[in-house]
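Colleague: Using only what follows, build the 3D model:
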Amino acid sequence: MRLRTLSLVTLLLVAAVAPVSGAAAVGSNGFEQQTTTTQAQACSFPYSATDATGTEVTLDSDPDRIVTLNPSAAQTMWEIGARDEVVGVSQYAAYLDGAAEKQNVSGPNGASVERVLAANPDLVLVPSSSYGASKDRVDQLRAQGVPVFVFGEGTSLAYVANKTERIGRLTGNCEAGAEVANDVRDSVSQMRSVLEDEEKPVGLNYFYGYTSGSNTFIGDVMTTAGLRNGAAEANVSGFAQINDETVVEMNPEYVVAPEESPVPANEAWNSTTAIREGNVVRVNTNYLQQPAPRSVDAAETIMRAVHPEAYEEYQQIQTGNGTATGSEASDATAAETTTTVVVDDTPPESETEAGTEPETGTETGADSPGFGVLAGLVALVGAALLAARR
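Modeller: Okay, the predicted model is just below:
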């Protein structure tokens, strides 16, 4: 539920109130040309940036062939409208529409160097967990002269926004990357604003024996959605195993779990408020487990379950019209489509490769000159805002 038409809205409103004259038209065109030129200069190549490994990565020209070694990077490319530039994805990005058309670069135990090289990439994007499991493969790719950019571990939705902006810059999609990043920031700010005075119940994220403690982006998703992170309050840091004794002491009021991942049904868990009251919030696996723009959708799912009234207020801010339409309700439901969880022996790091990939108008009349045009533009703005939601 993110607003993706801010630039369009701004231009429409400027056009609506600007005087219709030759001078104004020239001035408007001049401003647009200046903005375009500035943006082009800011997004020019060659470009160099230092990645999480301390390596300076230099791109001599705008990369046209991108390989993503984890689904979070792929999801980000999809969200900034650059999926056509992606030529290779990991097997866990299969949920993304059109991913089946890309080269699968996964091997038996992670990325296949041979498959990555066969895709002839101009740039390889490597999230932190992939690097941790495949450092030697990154070294092999770099030895072949392939630019590889490794990201650090995500610990918050702010990180997700910054990473989105960085991917936009690296791939020459600066404007789109910045727009989606700001959508994430705006949505987070709006959620926190409507939840400011709400009582925050204790929540616990659970995934096959592991939980998300402090300094995790899933923990930040939960607190942004109006929960307290019980694991963090129990001094759990990062992604770590959690035992029954801690669960009983914590007594979570809500359990947040990826779809289809089991929640224990033993005596300890059954004694908690969350299980006794049926407060298990199931979230799309690919949105909850990947530090990418759709993490906001995960936060929205949690918020809707825990704070339904605040969620409605948030939804009104997002749509800009004060009411939720039937299509919007359908979109919210669609965000919870069942996915398949892929389980292995590793803990769910910040980028666990688990998972599989969301109009109305009012016609107003007036006799005064120009009012009909302005009203039409305002109606178009409203429709654009509605259509921009997932």
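
Colleague: use CA for all of it now, contacts and neighbours both
Modeller: Will do.

Colleague: for the helix or strand where Glu309 lies, the distance to its chain's centre please.
Modeller: In this structure, Glu309 sits in helix 308-319 according to DSSP states H and E. How far helix 308-319 lies from its chain's middle: 19 Å, per C-alpha atoms, centre = their mean, to the nearest Å.

Colleague: residue ranges of the strands in the stretch 1-150 of the chain, please?
Modeller: 47-50, 56-59, 66-68, 86-89, 103-104, 106-107, 110-111, 123-126, 148-150 (DSSP state E, counting those that start in this stretch).

Colleague: Including mean neighbour count, could those go into a markdown table?
Modeller: Formatted as a markdown table, the strands of the stretch 1-150 of the chain follow (neighbours: other C-alpha atoms under 10 Å):
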| stretch | mean neighbour count |
| --- | --- |
| strand 47-50 | 14 |
| strand 56-59 | 17 |
| strand 66-68 | 27 |
| strand 86-89 | 26 |
| strand 103-104 | 21 |
| strand 106-107 | 17 |
| strand 110-111 | 20 |
| strand 123-126 | 24 |
| strand 148-150 | 23 |
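
Colleague: next up, for comparison:
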Amino acid sequence: MPHPRPTLATLLLLGVLALAGCADREEPAGTEGDDSGAFPVEVQAEGAPAVTLETRPERIVSLSPVATETLYAVGAGAQVVAVDAVSNHPEQAPTTELSGLNPDPEAILAHQPDLVVVNADLENKLADALAPTGTKTLVLPAAATLDAAYRQFELLGTATGHRAEGEDLARRTREDLAKIVADTPEPEQPLTYYHEVDETFYSVTSTTFIGQVYDRFGLTNIADGDDPNAAGGYPQLSAETILRADPDLIFLADTVCCGQNAETVAQRPGWDTLTAVREGRVVELNDDIASRWSPRVVDFARAVSEAVTTAVAGTSE
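Modeller: Here you go, the predicted structure:
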């Protein structure tokens, strides 16, 4: 992918590649005793190695923005001693210059972690480098489905001694999302949409985690084409393809990174003729919320719900 932005498009694509071939395989989030804080525990994310934690980790380094959000959401924030440079939520997370894309074992070990959480660890290079110090590496690949995301919530709860909180977070997120979808009016005819990852027209298909959220609302993805699995679910469209499809809704997930908004979209050659532009249905999303399989997926769903509700109200007038 030619666009250099590591906080969104690149990170998404790397996560998808790390997960390739594993999206349909279901594995338990982890096993432990009856007590939420019982150790040792063995945890394993889909498409990643199993990790045994002998004791509750008290010094966690997170090199994944999704993991950072989830750690705080399950109540493990006090155990987090450092996070990577793009982990910007919540505000109290101890952000450093560490990189999840190019992890530096020496810089990581300077924080004296007993657990490091990463999005990907090709050939176990980081795990092998940290193992002699007794530091465990937990890999959490990109979640390809909502259910996989929920399992990661449970897994991080188990791994950090907050099993009940992880299970509760998964349950609440699932229920909140279901309620948002149920409360959203259904259009008489299916609405089409275009989700923009960056201004070079990279998008997502229905096979991705993001696309699955849209699917819950019955929306039709113009990026699916003849093969929704093409390009790992992250194809680059052409302006001509988008203009020809004339989507009812446009969702911009490049407002922060690339300064895109309803006005810049309308200024693109020919885009002022699109239904979504003419009807004021260009939705400006927060880049991070619209790209992370974190508990904030509920906020993403609310934004989609509001857009669908507005569109339905407009077509019924």
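
Colleague: And the helix holding Glu309 of structure 1, what's buried?
Modeller: Ala310, Tyr311, Glu312, Glu313, Tyr314, Gln315, Ile317, Gln318, Thr319 (16 or more other C-alpha atoms under 10 Å).

Colleague: about what we covered before: of all the strands of the stretch 1-150 of structure 1, which one is nearest Gly376 of structure 1?
Modeller: With C-alpha to C-alpha as the criterion, Gly376 of structure 1 lies closest to strand 86-89 of these, at 38.6 Å.

Colleague: Run a quick neighbour tally on the aligned partner of Ala76 of structure 2 in structure 1.
Modeller: Here Ala76 of structure 2 is matched to Ala82 in structure 1, going by TM-score structural alignment. Here the number of neighbours of Ala82 of structure 1 (other C-alpha atoms under 10 Å) works out to 20.

Colleague: Check the gap between Asp139 of structure 1 and Leu377 of structure 1 for me.
Modeller: Asp139 of structure 1 is 54 Å from Leu377 of structure 1, where distance means C-alpha to C-alpha, to the nearest Å.

Colleague: what does Leu386 of structure 1 give?
Modeller: 14 Å.

Colleague: Of these two, which one has the most company?
Modeller: Ranked by neighbour count (other C-alpha under 10 Å), Leu386 of structure 1 and Leu377 place Leu386 first, with 26 against 17.

Colleague: my guess is the more buried one contacts Gln315, does it?
Modeller: No. Contact criterion C-alpha atoms under 8 Å: Leu386 of structure 1 and Gln315 do not qualify, at 10.6 Å.

Colleague: which residues do these two both contact?
Modeller: The overlap between the contact sets of Leu386 of structure 1 and Gln315 (C-alpha atoms under 8 Å, 6 or more residues apart in numbering) is empty.

Colleague: Kindly state which residue of structure 1 is aligned to Arg268 of structure 2.
Modeller: That one, Arg268 of structure 2, aligns with Asn266 by TM-score structural alignment.

Colleague: Distance of that match relative to Asp244 of structure 1?
Modeller: 9 Å.

Colleague: all helices for structure 2, in order.
Modeller: 9-19, 65-73, 105-109, 125-130, 146-159, 163-182, 209-216, 239-245, 255-258, 262-266, 275-278, 297-316 (DSSP state H).

Colleague: Quick check: which helices or strands does the third one pack against?
Modeller: Contacts of helix 105-109 of structure 2 with other secondary structure elements, assessed using 3 or more C-alpha pairs under 8 Å, 6 or more residues apart in numbering; DSSP states H and E, are made with helix 125-130.

Colleague: Which strands or helices does the helix it packs on pack on?
Modeller: Using 3+ C-alpha pairs under 8 Å, 6+ apart, helix 125-130 of structure 2 is in contact with helix 105-109, strand 136-139.

Colleague: who are the neighbours in contact with the residue lying closest to Gln79 of structure 2 once chain neighbours are set aside?
Modeller: Spatially, and ignoring its direct neighbours in sequence, Gln79 of structure 2 is nearest to Glu58 (4.9 Å; C-alpha to C-alpha, 6 or more residues apart in numbering). Contact analysis of Glu58 of structure 2 by C-alpha under 8 Å, 6+ apart lists Gln79, Val80, Pro113, Asp114.

Colleague: Can you find the partner of Glu58 of structure 2 in structure 1?
Modeller: Match for Glu58 of structure 2 (TM-score structural alignment): Asp64.

Colleague: What's the separation between that match and Gly172 of structure 1?
Modeller: Asp64 of structure 1 is 9 Å from Gly172 of structure 1, where distance means C-alpha to C-alpha.

Colleague: and if you look at Val146 of structure 1?
Modeller: 17 Å.

Colleague: what does stretch 265-282 of structure 1 contact?
Modeller: 244-245, 247-248, 251-259, 302, 305, 336.

Colleague: How about stretch 144-154 of structure 1?
Modeller: So stretch 144-154 of structure 1 is contacted by 51-53, 57-59, 121-129, 131, 138, 141-142, 160, 163, 216-217, 291, 350 (C-alpha under 8 Å, 6+ apart).

Colleague: what sits against the residue lying closest to Val304 of structure 2 once chain neighbours are set aside?
Modeller: Setting aside the residues directly before and after it, Val304 of structure 2 is nearest to Tyr214 in space (C-alpha to C-alpha, 6+ apart), at 7.3 Å. Counting by C-alpha under 8 Å, 6+ apart, Tyr214 of structure 2 makes contact with Ser206, Ala301, Val304.
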